[in-house]
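1. I need the structure of the sequence given here:
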Amino acid sequence: MMSAIKEELAAFIAAHTSDDFVMTPITMREASLHTALGQELPKVAMARVVDTVLEGCDVYDVPIRIYIPDASRPLPVLIYYHGGGFAIDTVSVYDPVCRRIAQATQHIVISPEYRLAPENPYPAAYEDALAVAQRALPKLDELQLAHTDDLTLCGDSAGGCMAAQTSQALQHDASVPLTHQILVYPCLDMTHSFPSVKENCNTKTGFTPAKMRWYFNQCFRAGDDRRQASPLFGELSKDMPATLVLTTQFCPFRDEGRDYVRRLQELGVRAETYNYDNMVHSYLNFEKLCYDEICDTYRRMADFLQH
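-> Next up is the predicted model:
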């Protein structure tokens, strides 16, 4: 029931929704940056933060930021693809999130500045996501940053989609030591065929039908096969990495996340899911309003990666 939604978060979203707001890449990016700055708490200190570029990518040399929570020992590696509907947000917007994940999981976290739509529509983000996963560990070696051969792909929303798509592309590739993936309220079905899309696209959740259409129209062009672009309908096999999917009750993508876990479990893949009953899509970016839930999210990530 909608009455179960976290009241403070719903009120904040309602206050930042207006009928005269025009959605463009400029206004949506500005609004997201304004929210990020307003929600930011003191940043978690890292032993080292490195900004560099992955040269030699097939299409685009992807800038990355590397977060190292402990430089005294080799650590496993986690690539975090940020959310933003393929059209907004940046490494800097997600800097606090990546620091918290690095601290909680004791992983080196790599955050890529992948190309955004509409300037770079589908499949640009997918191409960049795969290139980063293939080149991340060699780049750490080049920089003489100690790591173990243990790679996790992680992301929220569109970033969760990118992580899932990349895991599928690498599931039979023994040259990449992919062990886990963590998807936070991921969009996995670009055809929007599950009931939670209709149920949770409204002003109360902050994810209106108009906003849904806007995001996906930035990414996809006429003629693109959205089903083919959907990780939920792509190849899944027993070779997929161990998977954790975190969903929220009031997220349009809740049902597809659950179905993705079900399909993996049927193949014998270790796949787990947890649903936050009172949360909406994008809660991870509301640190002041959802601090307890966000801390619990990072704890669940860390617990999952220990096995």
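2. When you work out contacts or count neighbours from here on, use the C-alpha atoms and nothing else.
-> Fine.
3. got the residue ranges for the strands in this structure?
-> Listed in chain order, the strands found in the chain under DSSP state E are 48-54, 62-68, 75-81, 108-112, 147-156, 178-184, 242-250, 271-280.
4. want to throw those into TSV with distance to residue 97 and mean neighbour count?
-> As requested, the strands of the chain are arranged in TSV below (distance: least, Cα to Cα, whole Å; neighbours: other Cα atoms under 10 Å):
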stretch	distance to residue 97	mean neighbour count
strand 48-54	14	14
strand 62-68	11	22
strand 75-81	9	25
strand 108-112	10	28
strand 147-156	11	22
strand 178-184	12	25
strand 242-250	15	24
strand 271-280	17	18
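5. want to throw those into a markdown table with distance to residue 119?
-> Compiled in a markdown table, these are given as follows (distance: least, Cα to Cα, whole Å):
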| stretch | distance to residue 119 |
| --- | --- |
| strand 48-54 | 20 |
| strand 62-68 | 15 |
| strand 75-81 | 18 |
| strand 108-112 | 17 |
| strand 147-156 | 21 |
| strand 178-184 | 25 |
| strand 242-250 | 29 |
| strand 271-280 | 28 |
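6. between those strands, which gets nearest to residue 128?
-> Nearest of the strands of the chain to residue 128, taken as Cα to Cα: strand 62-68 at 6.8 Å.
7. Give me the helices and strands touching that closest one, please.
-> Counting by 3 or more Cα pairs under 8 Å, 6 or more residues apart in numbering; DSSP states H and E, the packing neighbours recorded for strand 62-68 are strand 48-54, helix 95-105, strand 108-112.
8. Which positions in the longest helix anywhere in the chain come out as buried?
-> Scanning the chain for the longest helix, with DSSP state H as the assignment, gives helix 124-142. Buried residues in helix 124-142, counted by 16 or more other Cα atoms under 10 Å: 124-134, 136-137, 139-140.
9. Stretch 22-30 too?
-> 25, 28-29.
10. tell me, how many neighbours does the residue nearest to residue 82 when sequence neighbours are not counted end up with?
-> The shortest distance from residue 82 to any non-neighbouring residue, by Cα to Cα, 6 or more residues apart in numbering, is to residue 159 (4.9 Å). Residues contacting residue 159 under the criterion other Cα atoms under 10 Å number 27.
11. want to put them side by side, so please do this one too:
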Amino acid sequence: MKNAYYSINDAQTLPKVSEEARSFINSLPENFALLQKKALEDAMAGNLENLDKIRLGRIVPIPDRSDVFHIIAKVNFGVEERKLYIFIPKEIDKDLRVVVYYHGGGWCINAPESCSMFCQDIAANTKSVVVCPEYRLAPENKYPAANLDAVSTVEWVKKNISNSSGLKIFLAGDSAGGHLAASTALHFKDSVDGVIMFYPALDLSLGRRRKSWGDFAKGHCLDADLMETFIKAYLPNEAASQNEDASPLLARDLKGFPNSLIISAQCDILRDEALEFASRLAEFGINVRYRCIEGATHLFITKPEMKEAYCNALSEASEFVLKNSE
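-> Below you'll find the model as predicted:
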């Protein structure tokens, strides 16, 4: 009998933005999505000034904590020097595990600092080392640059972090980072121990938009037209969207995909493709747990203002890592 933990549970109520999510949305600057879209369009035309300002504004200080410290390693993946942010809990289990976490931001913005809250919390909760790469960003570095850096990070972990009793490796990420976690899992398949995807982008082909894409197209933290612009900035052309590492949902063969946890936001344009991917994994006999957080919108994993959704997701992720470390 299949483990009851692995199940697909969609939201049980009609979509309604929660109070905490609504409060967060109302706190966003005017034209939040439009300003990002315009900056991306300017960058694709060769003017990076406004995009660089947005990027700089997203780099927040990493909180000082007594239970988790961090170091920054400089590595060369064969193209240029990159940084790996490594979060180390004060207490580490003898059976060492590493969570490789890919930050979100539409492949174009954000940095490891933007997801440091989650990296520290998952490190403390599971006594795991967390490695978060500073992968190359688009539009300066289009697909497959970020994907190659994502794979190189796991290769670096395998080479540089070891344990006598065997190393457990988990891949995780939010939004575009969830996409990179899924893409990297397709590359490694049987050689990683689990994948955690928070509201991931899984199908980048422009002709395959699902119902949630229209239902939450505006005013839910990630506008549909902004997401379209992210995709155009990331991909060199529409044909590239058919590649499985660009659109993991289109992968023909999911056999050997690692045990997976997929957490979606109920009021989010990417919700339906997350559910569809969970269903496809289950069809291939993969252990997958899918949870849709009711009332949540995009961004909750990196924004402390959406505390209830964040805590639910952190609890799910912590349980998943510990369960798959047994």
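12. Mind checking the TM-score on these two?
-> The pair, once superposed, lands on a TM-score of 0.86 when counted by TM-score structural alignment, normalised by the length of structure 1; 295 aligned residues with a Cα RMSD of 2.6 Å.
13. For residue 293 of structure 1, which of the strands of structure 1 is the nearest?
-> strand 271-280 (8.0 Å).
14. after superposition, how close is the closest one to structure 2?
-> Here the mean offset of strand 271-280 of structure 1 against structure 2 after fitting is 0.6 Å, by mean Cα distance after the TM-score superposition for structure 1.
15. Onto which residues of structure 2 does that strand map?
-> Alignment of strand 271-280 of structure 1 against structure 2: residues 288-297, by TM-score structural alignment.
16. outside of that stretch, which residues touch it?
-> Under the contact criterion Cα atoms under 8 Å, 6 or more residues apart in numbering, stretch 288-297 of structure 2 has outside partners 5-13, 15-18, 21, 220-221, 259-268, 271, 275, 278, 281-282, 309, 312.
17. residues in contact with the aligned partner of residue 256 of structure 1 in structure 2?
-> Mapped onto structure 2 by TM-score structural alignment, residue 256 of structure 1 lines up with residue 273. Residue 273 of structure 2 makes contacts with 201-203, 210, 249, as judged by Cα under 8 Å, 6+ apart.
18. Then residue 130 of structure 2?
-> 86-88, 98-101, 119-120, 122-123.
19. Now with 7 Å, please.
-> For residue 130 of structure 2, the contacting residues are 86-88, 98-101, 119, 123, by Cα atoms under 7 Å, 6 or more residues apart in numbering.
20. out of those residues, who's nearest residue 165 of structure 2?
-> Closest to residue 165 of structure 2, out of all of the contacts of residue 130 of structure 2 and judged by Cα to Cα, is residue 98, at 13.5 Å.
21. That closest one pairs with which position in structure 1?
-> Using TM-score structural alignment, residue 98 of structure 2 pairs with residue 77 in structure 1.
22. doesn't residue 146 make contact with that match?
-> No. Residue 77 of structure 1 lies out of contact with residue 146 (Cα atoms under 7 Å); the separation is 10.1 Å.
23. Structure 2: which residue goes with residue 94 of structure 1?
-> Match for residue 94 of structure 1 (TM-score structural alignment): residue 115.
24. State the number of residues packed around the nearest residue to its match once chain neighbours are set aside.
-> Spatially, and ignoring its direct neighbours in sequence, residue 115 of structure 2 is nearest to residue 302 (5.6 Å; Cα to Cα, 6+ apart). Per other Cα under 10 Å, the neighbour tally for residue 302 of structure 2 reads 20.
25. what do you get for residue 64 of structure 2?
-> 10.
26. Same question for residue 82 of structure 1.
-> 29.
27. OK, contacts around it?
-> 94, 155-156, 159.
28. that older thread, in a markdown table: the contacts of residue 130 of structure 2, plus distance to residue 226 of structure 2.
-> Listed next are these as a markdown table, based on distance: Cα to Cα, whole Å:
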| residue | distance to residue 226 of structure 2 |
| --- | --- |
| 86 | 31 |
| 87 | 31 |
| 88 | 35 |
| 98 | 33 |
| 99 | 29 |
| 100 | 27 |
| 101 | 24 |
| 119 | 26 |
| 123 | 32 |
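29. From the chain's centroid, how far away is stretch 277-295 of structure 1?
-> 14 Å (Cα atoms, centre = their mean, to the nearest Å).
30. go on, stretch 134-148 of structure 2?
-> When distances are taken as Cα atoms, centre = their mean, stretch 134-148 of structure 2 is centred 15 Å away from the chain's centroid.
31. what's the closest of the contacts of residue 273 of structure 2 to residue 242 of structure 2?
-> residue 203 (8.6 Å).
32. right, and that closest one touches residue 242 too?
-> No. Using Cα under 7 Å, residue 203 of structure 2 is not in contact with residue 242; the gap is 8.6 Å.
33. Overlap of the contact sets of these two?
-> What both residue 203 of structure 2 and residue 242 touch, as defined by Cα under 7 Å, 6+ apart, is an empty set.
34. Setting the sequence-adjacent residues aside, check what's closest to residue 17 of structure 2.
-> Per Cα to Cα, 6+ apart, closest to residue 17 of structure 2 is residue 295, 4.3 Å.
35. try residue 169 of structure 1
-> Closest residue to residue 169 of structure 1 apart from its sequence neighbours, by Cα to Cα, 6+ apart: residue 130 at 7.6 Å.
36. How about residue 29 of structure 1?
-> residue 88 (5.2 Å).
37. With residue 218 of structure 1 as the reference, measure out to the one you found.
-> Here residue 88 of structure 1 is placed at a distance of 10 Å from residue 218 of structure 1 (Cα to Cα, to the nearest Å).
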